[in-house]
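> task: produce atomic coordinates for the following.
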Amino acid sequence: MEDIEDLLAGGGGGAPPGFRLPVATAVGVNLKHKKKNITFQDSLKDYTTAKIPGTQSDSEYMAGQLSAFGYHLSENQDEADLWLINTCTVKSPSQSAMDTLIAKCKSAKKPLVVAGCVPQGSRDLKELDGVSIVGVQQIDRVVEVVEETLKGHEVRLLTRKTLPALDLPKVRKNKFVEILPINVGCLGACTYCKTKHARGHLGSYTVDSLVGRVRTVIADGVKEIWLSSEDTGAYGRDIGVNLPILLNSLVAELPSDGSTMLRIGMTNPPYILEHLKEIAEILSHPCVYSFLHVPVQSGSDGILSAMNREYTVGEFRKVVDTLIELVPGMQIATDIICGFPGETDEDFEETVNLIKDYKLSQVHISQFYPRPGTPAARMKKVSSNVVKKRSRELTTIFESFTPYVGMEGKIERIWITDIATDGSHLVGHTKGYIQVLVLGPESLLGTSAIVKITSIGRWSVFGDVIEVLTQNITSRENRGDKYSECSNPNKICCSNEAETCACELTSSCGQTEEKIFSVSRDDQIPGEYISQNLIGWLLRKRKNNSQRTIKKELVLESDEKEGTSSRANEWVLVDKALLVGMLTSFLTIIAVFLYLWSRDFHSYN
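Now for the predicted structure:
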């Protein structure tokens, strides 16, 4: 086995194989000689809704560097010259998924690189024998590891004392969303978690470096910035600043027209308690989503103590109550672990009561799984049947909530950044981060719009686009139109009803994700939007035409009120094509009929 640092020793003339070139130079180095296919595939199927913000950001940075060096990123495992699996795990099922991928790759005789929390926190796993490894703080050197692995070397790169740069090349899975890591590691020592093992002690990026990154991504056209961290609330404690200082600096960089929104990442209760009012003020800002993920894990103080969570249920309640009171339309997500060692029926009942009290619209419910090397793995376990029963019971209770009731007919401002999995709808979010599905052309991606909520579902609501906001907030306010309250920086346009979007939870390493990256010779620009499927595309186009007709009617009505003139019956291209086709068919039928009649007539005579 070789360490990459050993590969640097005694190199001949020129740059040795593992030499790390500056990014500006690296982009063009030997590009025409590159290279191979690398497959970029998520073993948990949906990269964009992954629960681990840190892992998503790492994946995008690695993809960017590989792409900048001329590698082709592919989801086709068979055509790949190398597989790269990015992992983040605190749970056994997720590590099992990784093990399956590794076995599949080895059986296919493909070169393999494994990155992320699993190899960093459990480098002695037998499954990792013969596999190259990139540590969580070494993602800026992924190209070196890939190239050495393709040469047949086994490389392990795990130790680092400085944070990777924020300005590395990056391929965003969603070009409108920037996942911005503000710190790595954590200050906690939860007895069930391996985050500390994998990502180490807290390491925060400076305020200036993060402000600079925000300026850059806004100039790139990003419309949502997700702050990513194992624990956002702990930010800055290692460098003498705190989260409110950072957030105020970042908010000052956001466009005043509300075209780019900030989403604050997961924060544990201990580190937000002392800044509650300041955080509430920031969450009330019109360019910040009124949404926060605050994991509680259990409703029992006894279990929280066994977990070493460093807060009480009362303190969690204080966080939730204060934010709901001070932030209009505030929405909070949380996590629950069922069946932690020592959990009694009484402990579980306290958790049930907590969830019933708040009826939070987003609750991620998981079963306890012991992680090797953690204190909880040595504790006396609750029967697996009991754990499953409690998980099912709590899930049933949570799914009985109807948080969207009463939203029908409401007017909301949303930010549209994605295509729904059905291939027909676009996905937007309200100020409170309620997921709204609308019909419209893909050109609406990256825009903000005013919608009317037409119907509700369990996990999202549906709306009709009334107006696409293309003008500056100030000019809209000066116009004094009926939507100005949604744009006024001193007012919040959002529903006071509860929201839900359980599939959009973003937590720390408490969840798991494994990805495979593939590399290929052909040049490709990753991150471009492609229609999900032909059927969805056709459905969306046809529905879009109907929507455009409705929108034109609204515009005509508005223009008439203002004394302007418009063409009242403008047809869209598809309608014209259909009409021409119908007329052509009709004339063809008549011609055939006349021909047959003429032939029969002459035969009769």
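> alpha carbons only for contacts and neighbour counts from here, please
Fine.
> can you get me a residue count around E5?
Using other C-alpha atoms under 10 Å, E5 has 12 other residues around it.
> how about V155?
V155 has 25 nearby residues by other C-alpha under 10 Å.
> before we move on, what about the one 5 residues further on?
Residues lying near R160 (other C-alpha under 10 Å) number 11.
> check contacts around it.
Residues near R160 by C-alpha atoms under 8 Å, 6 or more residues apart in numbering: 137-138.
> check which helix or strand covers it.
Of the helices and strands defined by DSSP states H and E, none includes R160.
> would you mind measuring from it to G135?
R160 is 9 Å from G135, where distance means C-alpha to C-alpha, to the nearest Å.
> here is a second sequence; please produce its structure as well for comparison:
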Amino acid sequence: MSEHPRQATTFAVTTLGCKVNQADSETISDQMNAAGFIQRDFTENADVYIVNTCTVTHLGDRSSRQLIAQAHRRRPDALLVVTGCYAELNPQAVSRLPGVDLVLGNSGKDDLIERIRIHMQEQASVSEVEAEASEENEATDHQTTQTTGRRSLPVLPLDTQHIGSDGGISFDATEEEPQPDNPSRLTPFEPQRAIPEQARERVFSRTRVQMKVQDGCDNRCTYCIVPTVRGKSRSRSIASVVEQVQRKARAGFQEIVLTGIHLGDYHSDDDEKQDLGVLIAALLRETEIPRIRVSSLEPEDFQLEWLELWQDPRMCRHFHLPMQSGSDAILRKMARRYTSDRYRTIITEAKRLIPGVAISTDIITGFPAETDEDFEQTYELAKELEFAKSHVFRFSPRQGTAAARMKGQIKDEIKKARSQRLLELHDEHSRLFRQQFLGQTAAVLIEQRKHGVWEGLTDNYVRVEVQGLPEEQAWDHTVVQARLDTLVDDGVQGFYLGLLPSR
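This next block holds a predicted model:
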């Protein structure tokens, strides 16, 4: 991989799915740039399009297909590469989509650039053969072109890149899509399942970086397809993470987000005794990155002693801890490895030890055999814990999972009614959480200008529209001080007070 393309070859990456997929796409972009390719927005013309797909729901599958078709329509002769979870789960179906040249599952991402190189070289050889044949006016020209001009390397061999078996999984396009009933505008923390008009790649390229430190999952939650497409749990070494964070800090990034499919199961690959807490302590000690944010953690992994690390102001006061249900009976059916009491203890202690901490969560309503009593237990626990943000999902069966085969499926009207009660509770709690900070001064990391207003995030998950910023400069990637004045939508309107003093 030492050679650069002989001419400026452009590429574009777009991403569907979780923060781990976003981290993978950032790595792909970095490697492509280092190899001499020139990056473009996904909405622009490019020589190579890379679509990093999602399959956590049927919506992810369908959205992935739409992005693939979008790239093919924009430039039919471009090299179209499909990777990610949908490519891992169902590579043969992906390879049959119009325009697709290469299909690489998650384990094939490491070889992605090399595969692109090989394909481009083969296509160049084909072009040379066709040119020579044309010049010589050979009678077999048409036959030669048809024989050598077909797409090469459509799918990596399944035994080298495919974890599951798509042959045993069928998909019904008419099934209802599981998705939050209250999607958020806080994109850095939201799984991106819908198709955007603009590309998602590198939106926060010098503001925050998704740092994948763990991949895969050994759990088998009965509603989840992710372990099938991500494989077993494995982690990076602490030394390699520290080195990468140091480089990102020198490059001007303001925040890293530690991500993983099962982040709480992080154990350094060179020492299983070193867990997530040891990693965070090393980052605080050995790097100068201004902000460290931790993405979703499973309650069964959470160690209360980790909370002491959040006494350092560089740690963002935000935890995403999926509750899913407040009923122990339903948690057992989901194969979740914690109880409602354990979950309550974690949230209570986090709020006690970290003033102003934001706790966000996921809740599934209408899981098979969920009774009225089960739901009331969920509602009462959510009411008690007052989450800053709740992502409310109505259960929808994902074929290939155990929950899809369970008896006692809940009627849609019951799911909808239960969901509505949780949504109303969320609206109340979200407002109360943001309201407590009005009149205070907060550090806001500016990320983008939207509808004529600069906006960004506080460390504790509050979106702030900052008024009064001088117009003579761009403010993205800058940390400013703002007075929080008024509630707006799912955020707060603030007024610029000045730059954050240097440490």
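> check which helix or strand the aligned partner of Q66 of structure 2 in structure 1 maps to.
When structure 1 is aligned by TM-score structural alignment, Q66 of structure 2 is paired with T100. Assessed by DSSP H and E, T100 of structure 1 sits inside helix 92-107.
> now do that helix: which elements does it pack against?
strand 82-88, strand 112-116, strand 513-518 (3 or more C-alpha pairs under 8 Å, 6 or more residues apart in numbering; DSSP states H and E).
> one more pass at 7 Å, please.
The helices and strands touching helix 92-107 of structure 1, judged by 3 or more C-alpha pairs under 7 Å, 6 or more residues apart in numbering; DSSP states H and E, number zero.
> what does it contact?
89, 127, 369, 371, 512-514 (C-alpha atoms under 7 Å, 6 or more residues apart in numbering).
> would you check the span in structure 1 matched by stretch 328-337 of structure 2?
The aligned range for stretch 328-337 of structure 2 in structure 1 is 301-310, by TM-score structural alignment.
> so which bits of that stretch are buried?
Buried positions in stretch 301-310 of structure 1, judged by neighbour count with 16 or more other C-alpha atoms under 10 Å: 301-304, 306-307, 309-310.
> reformat these as a markdown table; add secondary structure and distance to L445 of structure 1.
Formatted as a markdown table, the buried residues of stretch 301-310 of structure 1 follow (DSSP: H, G, I helix; E, B strand; the rest coil; distance: C-alpha to C-alpha, whole Å):
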| residue | secondary structure | distance to L445 of structure 1 |
| --- | --- | --- |
| D301 | helix | 45 |
| G302 | helix | 47 |
| I303 | helix | 44 |
| L304 | helix | 42 |
| A306 | helix | 46 |
| M307 | helix | 42 |
| R309 | coil | 40 |
| E310 | coil | 42 |
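> hang on, the earlier thing: how big is the offset of the helix holding T100 of structure 1 relative to structure 2?
For helix 92-107 of structure 1, the mean distance to aligned residues of structure 2 following superposition is 3.3 Å (mean C-alpha distance after the TM-score superposition for structure 1).
> tell me which residues in that helix are buried?
Across helix 92-107 of structure 1, burial judged by 16+ other C-alpha under 10 Å covers 94-95, 97-99, 101-102, 105.
> what do we get in structure 1 for R463 of structure 2?
Here R463 of structure 2 is matched to Q435 in structure 1, going by TM-score structural alignment.
> list the contacts for its match?
By C-alpha under 7 Å, 6+ apart, Q435 of structure 1 lies in contact with 427-429, 460-461, 501.
> wait, is E178 of structure 1 part of a strand?
Yes. Per DSSP: H, G, I helix; E, B strand; the rest coil, E178 of structure 1 lies within a strand segment.
> and for the equivalent of it over in structure 2, the neighbour number?
In structure 2, the residue paired with E178 of structure 1 according to TM-score structural alignment is V209. As a burial measure, V209 of structure 2 scores 25 neighbours (other C-alpha under 10 Å).
> which one is V209 of structure 2 nearest to, not counting chain neighbours?
Nearest non-adjacent residue to V209 of structure 2, counting by C-alpha to C-alpha, 6 or more residues apart in numbering: I256, 4.9 Å away.
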